[in-house]
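1. Below: sequence and its predicted model.
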Amino acid sequence: MASEALILEMLMNPPPNLHEPLPLSNRRATIYGASITFMIITWFAVALRLYARIKLVRKPGWDDILVVVSSMLNTAATICVLFAVESGMGQHFLTLVPKQQTQYIKTFYIANGIYVTNTAVIKVSLLLQYLRIFQAGTMRWICLSLVVMITAWGFAYGFMAWVPCFPVHAYWNRLQTPNARCYAYGFDSVPSFIVTFETHTATNMTFDLAVFLTPMALFKQKSMRRKSMLALVGLFLFGGVVVLTSVWRLYTIVNNKAATYPYIDFTWWTPISVILSCLEIDLAIVCASMPIFWPVLEKSLTHIFVTYEVRITEHRRLPENGEYELERADAESTRRSGSLKSGSGNSEDGLTITRTQTRNGTVDPFMHYKDQYVIEQVDPLATNHGVETNVETEPKKKWNF
């Protein structure tokens, strides 16, 4: 349960209406719908990434391992968010019973620790992915420098999130540990609590921007194809959505001063920031996986929505006298051909059967099939057919960057 001093401060400045209608961001359906939906999309993207790297390319790396770790942490954080809703997130803190208050603070402690850790893990994963591209030169050193800085940043804020008090359980049970020492996320004071959240969110946004702008050097390659250029632009636009989500989260934290303004109410002001935290990590994981699985998905779509070019060629044979058989229309040819076609107008009149007469005047009905050219057209085992159909397709080229 929160400390008596904190509860007293809340009672001195309570919400104007403890039973006011819930904002859209505070409703259970909104929190459940946003967090669960994007978590499923994230795992789908990660599954495609692993399939491409392990099954097709057969070159998994540390970046893939960290993406899986990030997805697992993200799933754990999402579960904590769902438990937090059941513990009262979205409601006014003063309307909760002491057991709910304690349960909410425990759940928020775990979710916040996971989020702070995960913001560093996913960025390092992206940078390790860049190192596959930048094998040498200045860009490789920039990526390595960012890996070191983000790792140190993650450890620093991660320690403050996971160990906000000495002992740790004082974070959610101040009454049994009145002499506990708390700092930063431990809410030792309102100003330090606000500064901790604001500085982490601001630096997180800055590192997001740096990570997503790092591959800009690829645009300097004059040999880059137009298709690869458009793909890279699309990836940056998607990364821009991640940065904008981080900016939006920073705005919400500054606006309500980490759930302490205009009055202290952790469960009431928190939902919008929590939803944006989930979306930020979800989108970052999808963005990290897109360059890996998209070429495979694009190729599959090509097989589904493919347009085939059909080329039909016709070979005409020459008789012994050198004339085209189909163009012979002299009287001798007409006399030697017996046609069953008549002008009676029946439906059978449209069917014409050509029979070859022998010297004695009789008609051999099977003479037509003694012709080598005809045999080649009807015999499935024969070669050199006169009519050929060639279906030519070319798979779409993969992204190159």
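-> Right, received. Where do you want to start? Predicted model, so just to flag it, every value in this text is computed and none were measured.
2. rest of the way, CA atoms for contacts and neighbours
-> Will do.
3. How about residues contacting the helix or strand harbouring T334?
-> With elements delineated by DSSP states H and E, T334 resides in helix 331-336, which encompasses its position. The contact list for helix 331-336 (CA atoms under 8 Å, 6 or more residues apart in numbering) reads 356-357.
4. For that helix, buried residues please.
-> By neighbour count with 16 or more other CA atoms under 10 Å, helix 331-336 contains no buried residues.
5. Tell me the helix or strand right after the helix or strand hosting I292.
-> Element membership for I292, per DSSP H and E: helix 266-304. Once helix 266-304 ends, the next helix or strand along the chain (criterion: DSSP H and E) is strand 309-314.
6. How far off centre is that following strand?
-> Between the mean C-alpha location of strand 309-314 and the chain-wide mean there is a distance of 40 Å, by CA atoms, centre = their mean, to the nearest Å.
7. Which other helices and strands does that strand contact?
-> Judged by 3 or more CA pairs under 8 Å, 6 or more residues apart in numbering; DSSP states H and E, strand 309-314 is in contact with strand 387-392.
8. tell me what the strand it packs on is packed against?
-> For strand 387-392, the packing partners by 3+ CA pairs under 8 Å, 6+ apart are strand 309-314.
9. can you pull the buried residues of the strand it packs on?
-> Neighbour counts using 16+ other CA under 10 Å place no residue of strand 309-314 among the buried ones.
10. repeat for stretch 196-213
-> Here stretch 196-213 shows 196-198, 200-202, 204-205, 207-209, 211-212 as buried, counting by 16+ other CA under 10 Å.
11. List the buried residues of the helix holding I292.
-> 266-296, 298.
12. At which residues are the strands of the chain located?
-> Along the chain, the stretches classed as strands by DSSP state E are 165-166, 181-182, 309-314, 337-339, 354-357, 363-364, 387-392.
13. let's bring in a second one:
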Amino acid sequence: MTSEQGLTNQRVCVGVAATLTTLSIIVVGLRTYTRAIIVRNFGLDDYAMLASLLFAIGYLIAIIVLRDNGLGFSGQVLSPEHMVNQVRTTLAIQVIYYILINTIKISILFFYLRIAAGKRLEILSKCTIGFLATLCTICVICSLAQCIPLHKMWDFTGEVDGRCINDTALFYTSSSINILVDIWILILPVATLLKVRRPRKEKVALVSIFSLGVFSTIASIVRLHAIRIYTESSDPFFDSVPINLWSQVEVNVGILCASIPSLKALFLPGQRQRTRTSAYQYHSRGKSGAQEVGGSGTALAETGGKSKTDSFALDNMEVSNEHDHGEVLPPAGLQSQD
């Protein structure tokens, strides 16, 4: 591979990573301002998204470290020191990625808990959060224990005794589960949408907003193809660019899709006066009742006089009460993943 090809690979990967991470910083910053200052309702979903942003910045830093150690160049032209540094940094990226992608999804599920006025969505969201936390822990442990001793992972001399797991199986398994969970999170609030008393045109608009997460899911699928390129490559140092490129697209698009809908109040000043309007009450006994919804609104559930959850709501939104446990529609849009 020529040095020009290596430099081109570097520029593309670092350029995309820096651009997308900068956009994520801006959007999450605006989200934080909107939720903490304008809406005055900063919740667990917002904290989780801030954590996601920190790991996204960490991922960008790791990409820069890879660049300084020959990212995109063939292993034939890299020094042993650069190859060792790349492998060590790749290990750090694996850990960062697993925490980052799952934190994005957990942020979305915490948002679902804000709008859950019935037990179904609440229980399913909590169970999914538990599953993701367990999955993340397993993936991180497997990454850190993929070679025993760990430094055998970057031993190119064959002098270190030990053994390594099949990391290809880990990559494919975790990525496949990741895609399935993406789809699950997308369909999870469908029952809520079906209960909304709005004109068909507005329902179509709501579905479109909820479907923003499809873009992140598509990136996850493309990343799966990049994993195949990487794991089957005869020169993984050169072919490490596609997997890092699409991982960056996946996580940052997830952050953007999950955060942009939260900015509604920022661009609708007339609604800021009504952001503390009580919309729905969800009592500890499981009975929910429809209350007033106004402006960008907030869905307020109280137990014993204290707020259980508080979220956005759509203008004049109404939810059908045909079932015993209704569910409240989210705000101006879905916070999508990852």
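-> On my side now, so go ahead. Quantities reported herein were computed from a predicted structural model and do not represent experimental measurements.
14. With both chains overlaid, what TM-score comes out?
-> The TM-score (TM-score structural alignment, normalised by the length of structure 2) is 0.75; 278 aligned residues with a CA RMSD of 2.6 Å.
15. corresponding residues in structure 2 for the helix holding T334 of structure 1?
-> When helix 331-336 of structure 1 is aligned against structure 2 using TM-score structural alignment, it corresponds to no residues at all.
16. Stretch 138-148 of structure 1 too?
-> Here stretch 138-148 of structure 1 aligns to structure 2 at residues 120-130, judged by TM-score structural alignment.
17. Give me the residues contacting that stretch.
-> Defining contact as CA under 8 Å, 6+ apart, one finds that stretch 120-130 of structure 2 is touched by 106, 109-110, 112-113, 116, 188-189, 325, 327.
18. can you rerun that using 7 Å?
-> Residues outside stretch 120-130 of structure 2 that contact it (CA atoms under 7 Å, 6 or more residues apart in numbering): 106, 109, 112-113, 116.
19. mean shift between it and structure 1?
-> Once the two are superposed, stretch 120-130 of structure 2 sits an average of 1.4 Å from its aligned residues in structure 1 (mean CA distance after the TM-score superposition for structure 1).
20. Figure out which of the strands of structure 1 is closest to E20 of structure 1.
-> strand 181-182 (33.2 Å; CA to CA).
21. what's the average distance of that closest one to structure 2?
-> Comparing strand 181-182 of structure 1 with its match in structure 2 after superposition yields a mean distance of 3.0 Å (mean CA distance after the TM-score superposition for structure 1).
22. Run the chain-centre distance for that strand.
-> Distance of strand 181-182 of structure 1 from its chain centroid, counting by CA atoms, centre = their mean, is 42 Å.
23. Contact partners for the counterpart of I25 of structure 2 in structure 1?
-> The pairwise alignment with structure 1 assigns I25 of structure 2 to W43, based on TM-score structural alignment. For W43 of structure 1, no residue counts as a contact, taking CA under 7 Å, 6+ apart as the criterion.
24. can you rerun that using 8 Å?
-> With contacts taken as CA under 8 Å, 6+ apart, W43 of structure 1 has the following neighbours: S71.
25. any idea how far M72 of structure 1 is from it?
-> 9 Å (CA to CA, to the nearest Å).
26. Could you count how many residues lie near V214 of structure 2?
-> V214 of structure 2 has 19 neighbouring residues, counting by other CA atoms under 10 Å.
27. Ignore what I typed, I meant V46 of structure 1.
-> 23.
28. Surely it touches S289?
-> Yes. Counting by CA atoms under 8 Å, a contact exists between V46 of structure 1 and S289, whose distance comes to 6.3 Å.
29. ok so, going back, a markdown table for the strands of structure 1, including distance to W172 of structure 1?
-> Listed next are these as a markdown table, based on distance: least, CA to CA, whole Å:
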| stretch | distance to W172 of structure 1 |
| --- | --- |
| strand 165-166 | 10 |
| strand 181-182 | 11 |
| strand 309-314 | 69 |
| strand 337-339 | 102 |
| strand 354-357 | 99 |
| strand 363-364 | 104 |
| strand 387-392 | 68 |
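30. F38 of structure 1: which of those strands is closest?
-> Nearest of the strands of structure 1 (CA to CA): strand 165-166, 32.6 Å.
31. For that closest one, name the packing helices and strands.
-> Against strand 165-166 of structure 1 (3+ CA pairs under 8 Å, 6+ apart) you get strand 181-182.
32. Show me what the strand it packs on is packed up against.
-> Strand 181-182 of structure 1 sits against strand 165-166, with contacts defined as 3+ CA pairs under 8 Å, 6+ apart.
33. how close does Y32 of structure 1 sit to Q377 of structure 1?
-> Computed as CA to CA, the Y32 of structure 1 to Q377 of structure 1 distance reads 66 Å.
34. typo on my end, T75 of structure 1
-> T75 of structure 1 is 63 Å from Q377 of structure 1, where distance means CA to CA.
35. swap in Y104 of structure 1?
-> Summarising the geometry, the distance separating Y104 of structure 1 from Q377 of structure 1, computed by CA to CA, is 80 Å.
36. Which one's more surrounded, those two?
-> The neighbour count for Y104 of structure 1 versus Q377, taken as other CA under 10 Å, is higher for Y104 (26 against 15).
37. Please pull up the equivalent of the more buried one in structure 2.
-> With TM-score structural alignment as the criterion, the equivalent of Y104 of structure 1 in structure 2 is Q86.
38. quick one: contacts for that match?
-> Q86 of structure 2 makes contact with 66, 69-71, according to CA under 8 Å, 6+ apart.
39. let's see 6 Å
-> Residues touching Q86 of structure 2, when contacts are defined by CA atoms under 6 Å, 6 or more residues apart in numbering, comprise L66.
40. can you pull out the helices in structure 2?
-> Here structure 2 has its helices, by DSSP state H, at 3-33, 44-68, 80-115, 119-144, 167-187, 190-194, 200-210, 213-231, 240-259, 264-267.
41. Of these, which is nearest S311 of structure 2?
-> Proximity to S311 of structure 2, assessed across these by CA to CA, is greatest for helix 80-115 (5.4 Å).
42. Fine by me, we can end here.
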